[in-house]
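Asks: Model the structure of this input:
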Amino acid sequence: MKLRGIRGSRNIEDRRKRSGAGGGGAKIGGVGLLIVLAVGYFAGVDVSGLLQQIEGSQQNTPRQISAEDERAAQFSSQVLATTETVWSKIFPDQLNRPYEPPVLVLFAGQTASPCGGASGATGPFYCPADEKAYLDTEFFATLSQNLGAKGDFAAAYVIAHEVAHHVQNELGILGEVHKRRQTATQAQANALTVRLELQADCLSGVWAKYVDGLLEPGDLNEALNAARKIGDDHLQRRAGRVPQPHTFTHGTSKQRARWFARGYKGGDVRDCDTFGADRL
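Replies: Here you go, the predicted structure:
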């Protein structure tokens, strides 16, 4: 991804040098609870152990900020700026309303939010209660080295996906899904969350369409590969388990890649109606 000359976002909250701090650790009601249940890429019970060994002893030991961390932070800031540019254009053009961008919290090891505490092992997540996305910059190395999703555009897709959750929050979708989950069975609630996550993948594809001029050869394949590597079925197999569709919370590898590609092809938010789709 060609980011030279791209500005960094001002909507960055850097907590990397104060591990575990900020935001308040107590969970709150309302929509705040929803995103805890849909947190990051590794929230499902069947796959949550996958990254525990990666997290290791860093939980209680502040991580030294390396040069690689600083590069990741700068990269994150620039990618976030591209999402601000894109969605600030799409909202008035396609939705006839203004866009208010989220804050991206960078942390090292663990942190707290109004939606609950989180660590690097949970993966990136979005908290609608404070309208902030949370990212441990070390996750990019995990994505590449441990999950096999290499390339800078794979990392950019991760940020775009969390921003897409903010887009859903701006449009009232997160609140509506939370309301529907309240009276649903566990299987029904999981199915709703799958549709929510696949919609975020599609919205990430819409973003990719509008930053096409910044793409380099192979970038789109990096994003599609990342989507496949974090499918529920793939992660459950990687954890040594037989995939259990009723436990899925993010969609299969094929579904994630297909909805990202759909958003990229059309570049229209209206193409991302996963809740009205008969086939995911």
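
Asks: from here on, contacts and neighbour counts on C-alpha atoms
Replies: Fine.

Asks: Would you map the helices across the chain?
Replies: With DSSP state H as the criterion, the chain has helices at 31-37, 52-55, 67-90, 139-141, 152-170, 173-182, 186-210, 219-229, 232-238, 253-266.

Asks: just checking, Pro128 touches Gly32?
Replies: Yes. Using C-alpha atoms under 8 Å, Pro128 is in contact with Gly32, at 5.8 Å.

Asks: list the residues that contact both of the two?
Replies: Cys115 (C-alpha atoms under 8 Å, 6 or more residues apart in numbering).

Asks: Just send the helices of the chain back as CSV, with distance to Arg15 and mean neighbour count too.
Replies: Output for the helices of the chain, formatted as CSV (distance: least, C-alpha to C-alpha, whole Å; neighbours: other C-alpha atoms under 10 Å):
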stretch, distance to Arg15, mean neighbour count
helix 31-37, 20, 20
helix 52-55, 18, 13
helix 67-90, 11, 19
helix 139-141, 15, 20
helix 152-170, 17, 24
helix 173-182, 26, 16
helix 186-210, 25, 24
helix 219-229, 26, 22
helix 232-238, 29, 21
helix 253-266, 30, 22
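
Asks: Also this sequence, please, to line up against the first:
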Amino acid sequence: MTFQGGGPLDTSNVSGGGGGGGMGRIALGGGAGLVFTLIALFFGIDPGAITGGSGTGSSMSSQGSSELDAHIQSCNVEKANTDDICRIVATTNSLDDVWSDLMQGYTPPNTKIFVGSVNTGCGPATSATGPFYCPADQTAYFDPSFFAQLEQMGGSDGPLAQEYVVAHEYGHHVQNLTGALQKGNRMGSQGPKSGSVRVELQADCLAGVWAYHADKGPDAMLEPLTQDQIASVIQTAKAIGDDTIQGANSNPEGWTHGSAQQRARWFGIGYDAGDPRRCDTFATNDL
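Replies: Predicted coordinates:
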């Protein structure tokens, strides 16, 4: 279990979708959240590595928007501990609570849970894109089948690891509000010190900030986090570093998201400090 207490979840900013597609502008892939000509896929993953899913994701394969919306509306805190869709919804509730307290002027993004393909303000996208954030419509997009693929690639299927994926995309929304996305866009999309890498590492750090606060206070939605749960996030962050994905022939000049060690390190910085000001990856070359 991760979430504590009981009762309904706020689903006002969460909707279901899927089955869209067609020609259009390139969708913003996987967590990059930047209007780069080059698609920067979620955590640097090759879309060919994502071929389907299992568990909740695969059981949803025949569900349309109405069924997904009904599923979302049925979510409560108890279901969030056993159901991938409801876990996404509950995580958005926790993220909105934390960021509303930490950031003056914070406005929640929308979240769309989809199956297969979806139309976005940034153009069409598919499950192969992985979870992503589109700044044009301020929406985070998730196909839950991704979680099964993430485990196959060496990440964790633990609840907090899944919540980290959601928190990373919300980190991009925070960056959109602060202007960090725009700043990163001006600094280039590839290379070990590129704008893309800085944006992705900062989003990892902001996810760590959320994790620091999410289990604290009388109204905390998360149970006290354990070291094993934090280790599951570190495992996942390392599994999706550019050097891990690209293997022995990894060339830092082609990086878009940062190395395994960098991703784990910046999540740790956010989690240890609980202060978003410590996440300024633009102020240092010691990434």
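
Asks: Let me see the TM-score of these two.
Replies: With the length set by TM-score structural alignment, normalised by the length of structure 1, the two chains reach a TM-score of 0.81; 252 aligned residues with a C-alpha RMSD of 2.8 Å.

Asks: For Ala133 of structure 1, find the nearest of the helices of structure 1.
Replies: Nearest to Ala133 of structure 1 among the helices of structure 1 is helix 152-170; the distance by C-alpha to C-alpha comes to 6.2 Å.

Asks: nearest to Gln244 of structure 1, of the helices of structure 1?
Replies: helix 232-238 (7.6 Å).

Asks: which helices and strands does that closest one pack with?
Replies: helix 253-266 (3 or more C-alpha pairs under 8 Å, 6 or more residues apart in numbering; DSSP states H and E).

Asks: Now the helix it packs on on structure 2. Mean distance?
Replies: Following superposition, helix 253-266 of structure 1 is found to deviate from structure 2 by 0.3 Å on average (mean C-alpha distance after the TM-score superposition for structure 1).

Asks: and that helix, which stretch of structure 2?
Replies: Under the alignment (TM-score structural alignment), helix 253-266 of structure 1 falls on residues 260-273 in structure 2.

Asks: distance between the matching stretch and the chain's centre?
Replies: Mean-position distance between stretch 260-273 of structure 2 and its chain equals 15 Å (C-alpha atoms, centre = their mean, to the nearest Å).

Asks: what does it contact?
Replies: 201-202, 204-212, 234, 237-244, 276, 278-279, 287.

Asks: Was I right to think Pro224 of structure 2 contacts Tyr212?
Replies: No. Pro224 of structure 2 is not in contact with Tyr212 according to C-alpha under 8 Å; the separation is 9.9 Å.

Asks: what does stretch 144-154 of structure 2 contact?
Replies: Against stretch 144-154 of structure 2 from outside (C-alpha under 8 Å, 6+ apart): 49-58, 84-85, 113-115, 127, 130-131, 156-157, 162, 235-236, 239-240.

Asks: what's Ala155 of structure 1 in contact with, if anything?
Replies: With C-alpha under 8 Å, 6+ apart, Ala155 of structure 1 has these contacts: 140, 143.

Asks: Identify the residue of structure 2 aligned to it.
Replies: Checking TM-score structural alignment: Ala155 of structure 1 goes with Gln162.

Asks: what lines up against Gln168 of structure 1 once you look at structure 2?
Replies: So Gln168 of structure 1 corresponds to Gln175, using TM-score structural alignment.

Asks: Spatially nearest residue to its match (excluding sequence neighbours)?
Replies: Leu181 (5.5 Å; C-alpha to C-alpha, 6 or more residues apart in numbering).

Asks: and the one you found, how far is that from Gly57 of structure 2?
Replies: For Leu181 of structure 2, the distance to Gly57 of structure 2 equals 30 Å [C-alpha to C-alpha, to the nearest Å].

Asks: ok, now Gln149 of structure 2?
Replies: 10 Å.

Asks: Check Asn110 of structure 2 too.
Replies: The value you get for Asn110 of structure 2 to Gly57 of structure 2, if C-alpha to C-alpha is used, is 20 Å.

Asks: Over to Ser12 of structure 2?
Replies: With C-alpha to C-alpha as the criterion, Ser12 of structure 2 and Gly57 of structure 2 are 22 Å apart.

Asks: In terms of packing, which of those two has more residues around it?
Replies: Taking neighbours as other C-alpha atoms under 10 Å, Ser12 of structure 2 and Gly57 compare with Gly57 leading, 21 against 10.

Asks: Pull the number of nearby residues for the nearest residue to that one once chain neighbours are set aside.
Replies: Among residues not flanking Gly57 of structure 2 along the chain, Ser145 sits closest, at 3.9 Å (C-alpha to C-alpha, 6+ apart). By the criterion of other C-alpha under 10 Å, Ser145 of structure 2 has 27 neighbours.

Asks: Looking at structure 1, name the residue matched to Ser145 of structure 2.
Replies: Per TM-score structural alignment, Ser145 of structure 2 is aligned with Glu138.

Asks: now do Val197 of structure 2
Replies: When structure 1 is aligned by TM-score structural alignment, the residue opposite Val197 of structure 2 is Val194.

Asks: residues contacting its match?
Replies: By C-alpha under 8 Å, 6+ apart, Val194 of structure 1 lies in contact with 248-251.

Asks: out of the residues you listed, which are buried?
Replies: For the contacts of Val194 of structure 1, a burial check counting by 16 or more other C-alpha atoms under 10 Å picks out 248-251.

Asks: and of the residues you listed, the nearest to Leu3 of structure 1?
Replies: Nearest to Leu3 of structure 1 among the buried ones among the contacts of Val194 of structure 1, with distances taken as C-alpha to C-alpha, is His250, at 29.1 Å.

Asks: List the single closest residue to the closest one in space, sequence neighbours excluded.
Replies: Counting by C-alpha to C-alpha, 6+ apart, Val194 is the residue found nearest to His250 of structure 1 once chain neighbours are left out, at 4.5 Å.

Asks: How about the contacts made by Gln175 of structure 2?
Replies: Gln175 of structure 2 neighbours (C-alpha under 8 Å, 6+ apart): 181, 199, 203.

Asks: Give me the aligned partner of Val118 of structure 2 over in structure 1.
Replies: So, by TM-score structural alignment, Val118 of structure 2 is matched to Thr111.

Asks: Its match against Glu13, yeah?
Replies: No. The pair Thr111 of structure 1 / Glu13 is not scored as a contact, 12.0 Å apart, by C-alpha under 8 Å.

Asks: So the two - more neighbours on which side?
Replies: Neighbour totals were compared for Thr111 of structure 1 and Glu13, and Thr111 leads with 27 against 14 (other C-alpha under 10 Å).
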